[in-house]
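Participant: Sequence and computational prediction follow.
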Amino acid sequence: MSQTVLITGGTGSIGRRLTQVLRQQGFQISLLSRSDKQIPDVTVYQWDIKKGAIDPKAITTADYIIHLAGEGIADSRWTDTRKDEILGSRLQSTELLAKALKEHPNKVKAFIGASAIGYYGGDTDDRPLTETTVAGTDFLAQVVRAWERSEDRIAALGIRTVKFRIGVVLMTDGGALPKLAQPVRLGAGAPIGSGQQYISWIHLDDLCRLFSTALTDDTWQGVYNAVAPNPVTNETMTRTIANVLHRPMLLPNIPTFAIKLLYGEMAIVVTGGNYVLNKRIAEETSFNYKFSDLTNALEDLLK
């Protein structure tokens, strides 16, 4: 009998691809959604995070839970209201899941939670960061620390819990890559700021494979940096995109002040950088990346 994976945030770019991957592996998929819109071959349950309401069947029928739900970090400028939404969407949704798991008899064997490399801070230069590096102090770091603490409530119920601190996910449907590739396609590609800030990236399919591996392998537990083995600078990323698309790089770097004028405090998402290492995955697991080389990853996605 196939096992059921309950996914929150399953209608986003990562969730849609993850649903495909897991179904190909024989899992049944159910989603928690604010909408009652039905999706072929997927069971959709409803929840209302702000009202603290959840369909208990979502919990009682699940063998595993993957928690991706949360407002997009880079969807709009960080006003005080937007910051509250970013933090609240993560804490309230996780706390609602923890409450439901505590109140309803269930068979959940593992909880896989999304986290982010923003844990270390928005800009940490070229300092190597591993899972044991202390957290940063800026807004992103505060959000991720609180997010991970909320996931500890589920671990406290005795459910094996994995937290993936996800890097920059390379995919064609959303995320940073389309924004980076479009100017290059138009012949207007240029590094941002100094171009020396690091991008710790991962191909969407490798991220989905990390989730599926951690679901059923009981040795996976705790925090892992979900990044590819080779972080690159913003300039290297931009030039590699240009090479893959066979486009020239003619323009000077885009000044940092221009990005800050455009995006305000949120500019740190593109002007900052992190050199994040996948230490635990490399040293403690047998996981093999399909895309550990940036050129291969971009060729797969852009061609």
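Facilitator: In hand now; what should we look at?
Participant: make it CA atoms for all contacts and neighbour counts henceforth
Facilitator: Will do.
Participant: where do the helices sit along the stretch 51-200 of the chain?
Facilitator: In the stretch 51-200 of the chain, the helices defined using DSSP state H, counting those that start in this stretch lie at 56-60, 80-103, 139-155, 176-185.
Participant: Looking at those, spot the one closest to I199.
Facilitator: helix 176-185 (10.6 Å; Cα to Cα).
Participant: deepest of the helices of the stretch 51-200 of the chain, which one?
Facilitator: Ranked by mean neighbour count, those are led by helix 139-155 with a mean of 20 (mean count of other Cα atoms under 10 Å).
Participant: List the contacts of R145.
Facilitator: R145 sits next to 119, 135 when contact means Cα atoms under 8 Å, 6 or more residues apart in numbering.
Participant: Apply 7 Å and report the result again.
Facilitator: With contact taken as Cα atoms under 7 Å, 6 or more residues apart in numbering, R145 is in contact with Y119.
Participant: likewise the one 5 residues further on?
Facilitator: Neighbouring residues of S150 by Cα under 7 Å, 6+ apart: 91, 94-95.
Participant: And here is the other one:
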Amino acid sequence: MHILLTGGTGLIGRGLCRHWAQQGHQLTVWSRSPQRVAALCGAQVRGIGQLEELGAEPLDAVVNLAGAPIADRPWTSKRKSLLWASRISLTEQLLSWLQGRADKPRLLLSGSAVGWYGDGGERELHEDSPPVCEDFAAQLCGAWEETAQRAEALGMRVVLVRTGLVLARDGGMLKRLLPPFKLGLGGRLGDGRQWMPWVHLDDQIALMDFLLQQEQASGPYNACAPNPVRNAEFARALGRALHRLALLPVPAVVLRVGLGELSGLLLGGQRALPVRLSEAGFRFRFTDLDTALADLLGDTD
């Protein structure tokens, strides 16, 4: 199978490239830095800077994961524009190119996030649940999904992957949390009651491969483990995994003053459940947070 990836040099993209290369798939990554693709994704992965470089080569699937990190810095107007362009504008460019191809791939597997629902409070959120609120993250995810769904008009099957908080040793949220927690300076955010829909990176890779192979899969899927936890429990579990106390909370007012609108992403949450993945027969390897953290951090000092 020939798979074109956007965002292939990111945390999830690199994992997918390793997994699919081992399965013998042909992989092409569309990147702003195509010369770095082989080093980041594997020697057998081709990097291209322009979609036109593919010419009329047959494609079986497109995996669209491109997007600037949403929680790296405060949401200034400039940052919001970048977040929007890196997702929606890039997806529009991808669709325009696909529309001009005579031979179109069968599948578009497109990224999204559980932020699509907004701050869900105590509600259980299934794939058929409506958005709870229209904060910036929800608007961003909503526009991203709506843009990707236009591929259906091209005769393509569209799968939307609403990813939770991906846990990985060498990237993502966990990498940013490790330094303060290792020093014993970690703790809950605000009152710690907000839900955190987490997923182990290995399960994220496995579920995306599962959806690639399922000919009947379409529409949104919550990509998070079946047992979300509250932020306070997450902090305690991470402290246990590192053999450290996690008793220093970050007051909500400090986050609001320091991060502005972005603080809502940290102080809110989603009690999202992977209902459609479970119904389709996917089984998570890591369903318990302590087990997932032990797997990732078992040999950490």
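Facilitator: Cool, got the structure. Here the structure is a predicted model, which is why all the values come from computation and not from measurement.
Participant: tm score of chain vs chain?
Facilitator: The TM-score (TM-score structural alignment, normalised by the length of structure 2) is 0.93; 292 aligned residues with a Cα RMSD of 1.4 Å.
Participant: that older thread, turn the contacts of S150 of structure 1 into a markdown table, columns for distance to H104 of structure 1.
Facilitator: Converted to a markdown table, those look like this (distance: Cα to Cα, whole Å):
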| residue | distance to H104 of structure 1 |
| --- | --- |
| L91 | 20 |
| T94 | 15 |
| E95 | 14 |
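Participant: ok, so of these, who is nearest Q196 of structure 1?
Facilitator: Using Cα to Cα, those come closest to Q196 of structure 1 at L91, 33.4 Å.
Participant: what about the residue nearest the centre of structure 1, distance to T172 of structure 1?
Facilitator: Nearest residue to the geometric centre of structure 1 (Cα atoms, centre = their mean): I166, 4.3 Å. Distance, I166 of structure 1 to T172 of structure 1, using Cα to Cα, to the nearest Å: 17 Å.
Participant: Against L54 of structure 2, how distant is the counterpart of the residue nearest to the centre of structure 1 in structure 2?
Facilitator: Under the alignment defined by TM-score structural alignment, I166 of structure 1 corresponds to T163 in structure 2. The gap separating T163 of structure 2 from L54 of structure 2 is 29 Å, by Cα to Cα.
Participant: G164 of structure 2 too?
Facilitator: Distance, G164 of structure 2 to L54 of structure 2, using Cα to Cα: 32 Å.
Participant: likewise P179 of structure 2?
Facilitator: Counting by Cα to Cα, the gap from P179 of structure 2 to L54 of structure 2 is 42 Å.
Participant: same question, K80 of structure 2
Facilitator: On the measure of Cα to Cα, K80 of structure 2 and L54 of structure 2 end up 31 Å apart.
Participant: ranges for the strands of the stretch 1-150 of structure 2?
Facilitator: For the stretch 1-150 of structure 2, the strands defined by DSSP state E, counting those that start in this stretch occupy 2-6, 26-30, 46-48, 61-64, 107-113, 124-125.
Participant: in structure 1, what residues pair with the fourth one?
Facilitator: On structure 1, the counterpart of strand 61-64 of structure 2 by TM-score structural alignment is residues 64-67.
Participant: so how much does that stretch differ from structure 2 once superposed?
Facilitator: Its aligned residues in structure 2 lie a mean 0.7 Å from stretch 64-67 of structure 1 after superposition (mean Cα distance after the TM-score superposition for structure 1).
Participant: Closest to I39 of structure 1 out of the contacts of S150 of structure 1?
Facilitator: Looking across the contacts of S150 of structure 1 and measuring by Cα to Cα, the closest to I39 of structure 1 is T94, at 23.4 Å.
Participant: Tell me the residue in structure 2 aligned with the closest one.
Facilitator: Mapped onto structure 2 by TM-score structural alignment, T94 of structure 1 lines up with T91.
Participant: Could you measure from that match over to V63 of structure 2?
Facilitator: Distance of T91 of structure 2 to V63 of structure 2, computed by Cα to Cα: 11 Å.
Participant: ok, now V114 of structure 2?
Facilitator: Using Cα to Cα, V114 of structure 2 is found at 18 Å from V63 of structure 2.
Participant: Compare those two and say which is more crowded by neighbours.
Facilitator: V114 (30 against 22; other Cα atoms under 10 Å).
Participant: which residue lines up with the more buried one in structure 1?
Facilitator: Checking TM-score structural alignment: V114 of structure 2 goes with I117.
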